[in-house]
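Trainee: Below is the sequence, then the predicted model.
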Amino acid sequence: MYIEAILLGVIIGLARNGRLSNFFEVRFKGWGLSILAFLLFLVPYGLKLFDITYEKLQIFPFAAMVICGVIALLNFEKNGMKILLVGILLNLIAMGLNDFRMPMDTVKMANLGFNSFVESMKNGDVINYIPLTDAQGFSKYLGKIIALPNAYPFAKVLSIGDFIVSLGIVFIIQYEMLLSSLKSRGSMIQFTYNSRLRK
């Protein structure tokens, strides 16, 4: 879903006469933390690779998401970051209430053809998800319960937080693509205005 959100953001940005190069010129605060988040997400796989056992492996993906929330908070003034942060917080709440694991509707996952993934969940091989039936309290409403249509090429089960995060990504990309262009136009207008005053 996040890849689709990125592509949609780029398409909307281009349709609004924005430039992709403008987005790459944007300086996000705390961007280096994203590297740490990525490494934390990979920690469980690295530990399993070296046969290192740890009871709470799921805390590493949770910590990675917390860092993503921190990055969104550091860039709170940017358009779309508030939406992104809300989505992240909803996912964090769902995971925090379930021992740092995200509840997932295994029936809907199986209907979409992810039977092997569901079996891996039941066997405990998937560390950061639990069946929706094991979710605590209202967290079951924040879990991955929304199934995309089978006709969709990348059909999967998403949470409300996932949708909000994706919406935030779309807003951020298309706005930053356009914002840099608007700043450039504003500078040109100001330069022209000042030049006329001097004459």
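Mentor: Received it, and whenever you're ready, just let me know what you need.
Trainee: switch to C-alpha atoms for all contacts and neighbour counts from now on
Mentor: Fine.
Trainee: and the residue nearest the centre of the chain, what helix or strand is that in?
Mentor: In the chain, the C-alpha nearest the mean C-alpha coordinate belongs to V165, at 5.0 Å (Cα atoms, centre = their mean). For V165, the element it lies in under DSSP states H and E is helix 160-198.
Trainee: second one coming, line it up with the first:
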Amino acid sequence: MLIEMVIISIISLIILMIRKRKTVILSKIDIEIKGYKIIIIMAIIEITAQFLFKRFNNSNLLQILSLNWLIYLGILIIAIINIKKHYMKIFLIGTLLNFIAIITNNFKMPVLVSESLLNYKANILFLKSGQDLVHSLLTDATHFKILCDIITLPPPYPFVKAISIGDVFLLIGVFIFWQETFGNKERENA
């Protein structure tokens, strides 16, 4: 979902430039997010876990790596600490929705693999194999299906995938983050 966050950030910045009729200078923003280091640490843990999982997926130590879902606890903590910011309220909602889907489904996010995808059979086999650290195949036994990755982003979107309602909230939060960050900067300078 990192790619989608980058895309939404770019779209948000373009909209800001059109609205304000001037160039947005990223180096001039001062972002105040209390506890942001927790997110950085959690992201490093998740990236490390995914890297190790791909390299050593037959090891019994991989059960520890499945704790990568702890990044959601980090996001929850940061969102609560910074709850006065509008975008953090939206991050909190998105994180809670994803967290519910993950903890109720063996700590993996179930994915609905759409038949509209070019290689959907290969995706189903991959998810069934357990080789994905963070995802599993959505089945009849899946809990809270509505909160799982059920929204397919089909072609012509270049990074075809499924996202969840929680992901949608997180992406809206990213969009609002940029709008509020630069909007507040403009109001302070006026």
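Mentor: On my side now, so go ahead. No experiment lies behind these values; they were computed from the predicted model shown.
Trainee: Please state the offset of the helix holding V165 of structure 1 from the chain centre?
Mentor: Here the centre of helix 160-198 of structure 1 is set off from its chain's centre by 22 Å, with Cα atoms, centre = their mean, to the nearest Å.
Trainee: What of stretch 30-44 of structure 1?
Mentor: Offset of stretch 30-44 of structure 1 from its chain centre (Cα atoms, centre = their mean): 13 Å.
Trainee: okay, it sits on what stretch of structure 2?
Mentor: The alignment of stretch 30-44 of structure 1 onto structure 2 (TM-score structural alignment) spans residues 35-49.
Trainee: list the buried ones in the matching stretch?
Mentor: Using 16 or more other Cα atoms under 10 Å as the test for burial, stretch 35-49 of structure 2 gives I38, I39, M42, A43, I45, E46, A49.
Trainee: residues in contact with the fifth one?
Mentor: Spelled out, that is I45 of structure 2. Counting by Cα atoms under 8 Å, 6 or more residues apart in numbering, I45 of structure 2 makes contact with N68, I71.
Trainee: so how far is I71 of structure 2 from it?
Mentor: Using Cα to Cα, to the nearest Å, one gets 8 Å for the distance from I45 of structure 2 to I71 of structure 2.
Trainee: Kindly report the same for I38 of structure 2.
Mentor: Distance of I38 of structure 2 to I71 of structure 2, given as Cα to Cα: 9 Å.
Trainee: can you pull out the strands in structure 2?
Mentor: Ranges of strands within structure 2 are 109-111, 135-137, 151-153, 161-163, based on DSSP state E.
Trainee: what range in structure 1 matches the third one?
Mentor: Strand 151-153 of structure 2 corresponds to residues 146-148 of structure 1 when matched by TM-score structural alignment.
Trainee: what does the matching stretch contact?
Mentor: So stretch 146-148 of structure 1 is contacted by K108, M109, A155, K156, V157, L158, S159, I160 (Cα under 8 Å, 6+ apart).
Trainee: ok, back up a step: would you mind saying which of the strands of structure 2 lies nearest K54 of structure 2?
Mentor: strand 135-137 (13.4 Å; Cα to Cα).
Trainee: and the closest one, what does it pack onto?
Mentor: Judged by 3 or more Cα pairs under 8 Å, 6 or more residues apart in numbering; DSSP states H and E, the packing partners of strand 135-137 of structure 2 are strand 109-111, helix 120-129.
Trainee: which one of the ones you listed is the most hemmed in?
Mentor: Of all those, strand 109-111 has the most neighbours on average by mean count of other Cα atoms under 10 Å, namely a mean of 27.
Trainee: Provide the aligned range in structure 1 for it.
Mentor: Using TM-score structural alignment, strand 109-111 of structure 2 corresponds to residues 102-104 of structure 1.
Trainee: ok, average deviation of the matching stretch from structure 2?
Mentor: Taken against structure 2, stretch 102-104 of structure 1 registers an average deviation of 0.7 Å after superposition, with mean Cα distance after the TM-score superposition for structure 1.
Trainee: who touches that stretch?
Mentor: Stretch 102-104 of structure 1 is contacted from outside by 91, 94-95, 128-132, 134-135, 139-140, 142-145, 157, using Cα under 8 Å, 6+ apart.
Trainee: Just the buried residues of the residues you listed.
Mentor: Buried subset of the contacts of stretch 102-104 of structure 1 (neighbour count, 16+ other Cα under 10 Å): 91, 94-95, 128-132, 135, 139-140, 142-145, 157.
Trainee: That concludes my questions; thank you for your assistance.
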